[in-house]
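Participant: Please find the sequence and the predicted model below.
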Amino acid sequence: MASLGRSALLPQCSSCIRRVTRLAWNTGGPLQQLRMKTKAAKEAERNIVVKLIKDVPKYGRAGSYIPLNPATMRNQWFPRRFADYVPFLQLRQLKAQGVDMERDFEFGVVRPLEEVEEDEEEVIRRPKHYVRPVEIELLSPERSMELLSTFIPPTIDFARQPIGQDKAPAGQRYGASDAADVLTAAVMASKPKPEVNGIYGSVSTSDVVATVKSALAHNDEAARVLLSEADVRFIEGHAEGDPSRLKKLGTFRAEIRVPGAEEAIVRNIRVRAKE
């Protein structure tokens, strides 16, 4: 039965034999099966080249060029400012310059460290490479003060909860008798009264430094300014015994100066009631 089944697939007449022979002769060999493009190959042809604005794990570092699906770029990456489109002329120049436009699958991937057993003699013979320390160019005091004057607004606002004053409602008795009223009034008079416009907590120089650093972080050069709590000083309004804190509502002046600068800048520190 198997032999009959195989023989049925062979040409049964002379014309069929000639047709099969002619096809094999014209093609220069046996008939070959044509393979269609895979789904991955078709998707790779549809991809566009984009420029990364931020570091994206498993894709690449900011500034690199990678291929990306157009729908992903249009719906997710471009609205979230992960990447930007590359104009056609710029893309052609990049290809002419041989710029790498491949995705880095290993970027940002943290792999677990495993202990590796090595031969002690091999480790001793292995040459040690010199690693040059990273050098960060520091800004001069004059340039730091210029950046502080530019990016710090004239008034820095802080919101704090004010302390409520203890007041007895009109007509309310303190105790059940006149003697109790006198005793209660004496006790309340002995309590220290809260400061007018007092607040819960405080506004410290560290709060001012944190707010200033947040304002400087939007500029690459200004973010390199080194500022500490010792560089900020409240000129007025600070708490007694603690010149680094404000303990009441109002507008007060603070002095900011980095080490080495000749003159300081003065800014208003406004403490307002939290709504």
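Facilitator: It's in. Numbers count the residues shown, from 1 in each chain.
Participant: from here on, contacts and neighbour counts on C-alpha atoms
Facilitator: OK.
Participant: isn't there a strand covering Arg18?
Facilitator: No - counting by DSSP: H, G, I helix; E, B strand; the rest coil, Arg18 is not found in a strand; it is helix.
Participant: So what's the residue count around it?
Facilitator: A count of nearby residues for Arg18, using other C-alpha atoms under 10 Å, gives 12.
Participant: Could you do the one 4 residues further on as well?
Facilitator: Counted with other C-alpha under 10 Å, the burial measure for Arg22 works out to 12 neighbours.
Participant: One more: Ala71?
Facilitator: Neighbouring residues of Ala71 were enumerated by other C-alpha under 10 Å; the total is 11.
Participant: got it, and Phe151?
Facilitator: By the criterion of other C-alpha under 10 Å, Phe151 has 16 neighbours.
Participant: Grab the nearest non-local neighbour of Phe252.
Facilitator: For Phe252, the nearest residue in space outside its immediate sequence neighbours is Ile269; the separation is 5.1 Å by C-alpha to C-alpha, 6 or more residues apart in numbering.
Participant: Check which helices and strands the helix or strand containing that neighbour sits against.
Facilitator: According to DSSP states H and E, Ile269 maps onto strand 265-273. With contacts taken as 3 or more C-alpha pairs under 8 Å, 6 or more residues apart in numbering; DSSP states H and E, strand 265-273 sits against strand 155-160, strand 250-256.
Participant: re the thing from before, measure the residue nearest to Phe252 to Ala239 for me?
Facilitator: Computed as C-alpha to C-alpha, to the nearest Å, the Ile269 to Ala239 distance reads 14 Å.
Participant: More neighbours: which of those two?
Facilitator: It is Ile269, of Ile269 and Ala239, that has more neighbours when counted by other C-alpha under 10 Å, with 21 against 14.
Participant: Return the residues in contact with the more buried one.
Facilitator: Each residue near Ile269 by C-alpha atoms under 8 Å, 6 or more residues apart in numbering is listed here: Thr155, Ile156, Asp157, Phe158, Thr251, Phe252, Arg253, Ala254.
Participant: how about a cut-off of 10 Å?
Facilitator: Residues near Ile269 by C-alpha atoms under 10 Å, 6 or more residues apart in numbering: 154-158, 203, 208, 234, 237, 246, 250-254.
Participant: Second structure for comparison follows:
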Amino acid sequence: MAPARLIRPPTCLDCLRRLVHPSPASPPSFLSLQTRGAKSSTKAEEEDLQGIPVRLLQDIQGFGRKHAIIRVKPGRMRNYWFPKAQAEYMTRQRFKELGLTEAAIGVRDRSFGTKLIVESEGVPAEEGPKETRKSKKDTLTLPPEETLTLLETLLPPILTFARKPIPAVSAPLPSEPKPTPIPRSPSLAANAAASIDFAAEDSTPPSTEEAAPTAIFGSVSVNDILALIRERLLEDDPAQGGRVALEADNVQIQGLEGEDRIKRLGTFDVLITAGKDLEPLVRKVEVVPEE
């Protein structure tokens, strides 16, 4: 029988320390599983904490009640809410005017205005006032009478557009025809002036040719006029100006002679209709040379 192999005693201090003070038993491996990649918040919650602070001017379904301060994407505010006066930008000056700080910024309420199921009773319940169920046209736009009054008050009499004129190309002048000799009586002297000569000079018709209209680079369409109208209304009255709903059918340019847009310099009458039973508002559109 082979002799038992002697075990060499440990010389490392850490090994000796573990022999003298053994550590407690480690927990099972299945209890120490790593949760690599786990997130503490969802993607929607992270989006709600990003964006610019705005203050809601009315109840908005899926976002919150009126006067709530939340963060939204700049594009939503710029393209939808601000033009329709649904919300206002919360700048530092606005926080100061309201006596608030940035701590007042809340989180979007995604369940606001939506239907929920009450499990205990099994009946549907609704959150938010009934006004949130109205159509967008009823809650966001002004009545035709108020729209007409606002246009008459805030819209200037002349809307000016600057466009670059197209240089006119002058055509070569045709050669002047030789005058037809007038027959003279043989009894008149060569140096005598006949009355028919003066009659021929006086019978020359005056030039009635009018100057051709100056064409422009880039026409002025109905959509351009609508954009300028909205810009003027928002500048003078941001709260009510964004509630004026005008479409391309509400604007008509006079004197275009079969065209649908202005393609030359000049002044044109524009009819703006706010309602079917209301008289159209007349304004002038002036297209001037761009400096």
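Facilitator: Yep, it's here. Bear in mind that the values here come from a model prediction, so they are computed numbers and not experimental data.
Participant: Give me the TM-score for this pair.
Facilitator: Once superposed, chain against chain, the TM-score is 0.46 (TM-score structural alignment, normalised by the length of structure 1); 157 aligned residues with a C-alpha RMSD of 3.9 Å.
Participant: re the thing from before, go through the contacts of Ile269 of structure 1 and give me the one with the most neighbours.
Facilitator: Leu246 (24 neighbours).
Participant: That residue: what's it in contact with?
Facilitator: Taking C-alpha under 10 Å, 6+ apart, one finds 198-199, 201-205, 234, 236-240, 252, 269, 271 in contact with Leu246 of structure 1.
Participant: in the helix or strand containing it, what counts as buried?
Facilitator: Leu246 of structure 1 is located in strand 242-248, with elements delineated by DSSP H and E. The neighbour-count criterion (16 or more other C-alpha atoms under 10 Å) identifies Ser244, Arg245, Leu246, Lys247, Lys248 as the buried residues of strand 242-248 of structure 1.
Participant: Now do the closest residue to Thr267 of structure 2 other than its chain neighbours against Asn223 of structure 2, distance only.
Facilitator: Take Thr267 of structure 2 and drop its neighbours on the chain: the residue closest to it by C-alpha to C-alpha, 6+ apart is Glu286, 4.4 Å away. When distance is defined by C-alpha to C-alpha, Glu286 of structure 2 is 15 Å away from Asn223 of structure 2.
Participant: Setting aside sequence neighbours, what's the nearest residue to Leu228 of structure 2?
Facilitator: Taking C-alpha to C-alpha, 6+ apart as the measure, Leu228 of structure 2 lies nearest to Leu159, with 7.9 Å between them; neighbours along the chain are not counted.
Participant: Please verify my assumption that the one you found contacts Val285.
Facilitator: Yes - in terms of C-alpha atoms under 10 Å, Leu159 of structure 2 counts as a neighbour of Val285; the distance is 4.8 Å.
Participant: Give me the common contacts of these two.
Facilitator: Between them, Leu159 of structure 2 and Val285 share the contacting residues Ile225, Thr267, Phe268, Val270, judged by C-alpha under 10 Å, 6+ apart.
Participant: so can I have a markdown table of the residues you listed showing secondary structure and distance to Glu97 of structure 2?
Facilitator: Formatted as a markdown table, the shared contacts of Leu159 and Val285 of structure 2 follow (DSSP: H, G, I helix; E, B strand; the rest coil; distance: C-alpha to C-alpha, whole Å):
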| residue | secondary structure | distance to Glu97 of structure 2 |
| --- | --- | --- |
| Ile225 | helix | 35 |
| Thr267 | strand | 44 |
| Phe268 | strand | 44 |
| Val270 | strand | 41 |
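Participant: Could you dump these into CSV and include distance to Leu56 of structure 2 and neighbour count?
Facilitator: Listed next are the shared contacts of Leu159 and Val285 of structure 2 as CSV, based on distance: C-alpha to C-alpha, whole Å; neighbours: other C-alpha atoms under 10 Å:
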residue, distance to Leu56 of structure 2, neighbour count
Ile225, 29, 20
Thr267, 41, 17
Phe268, 40, 17
Val270, 35, 21
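Participant: Specify which member of those is nearest to Gln240 of structure 2.
Facilitator: When the shared contacts of Leu159 and Val285 of structure 2 are ranked by distance to Gln240 of structure 2 (C-alpha to C-alpha), Ile225 comes first, at 18.9 Å.
Participant: Distance check, that closest one against Arg264 of structure 2.
Facilitator: In this structure, Ile225 of structure 2 and Arg264 of structure 2 are separated by 15 Å, where distance is defined by C-alpha to C-alpha.
Participant: One more: Arg17 of structure 2?
Facilitator: Taken as C-alpha to C-alpha, the span from Arg17 of structure 2 to Arg264 of structure 2 is 97 Å.
Participant: the more surrounded of these two?
Facilitator: Comparing Arg17 of structure 2 with Arg264 by neighbour count (other C-alpha under 10 Å), the higher total belongs to Arg264, at 22 against 10.
Participant: separation between the closest residue to that one other than its chain neighbours and Glu145 of structure 2?
Facilitator: Nearest non-adjacent residue to Arg264 of structure 2, counting by C-alpha to C-alpha, 6+ apart: Ala215, 4.3 Å away. Noted for Ala215 of structure 2: a distance of 38 Å to Glu145 of structure 2, by C-alpha to C-alpha.
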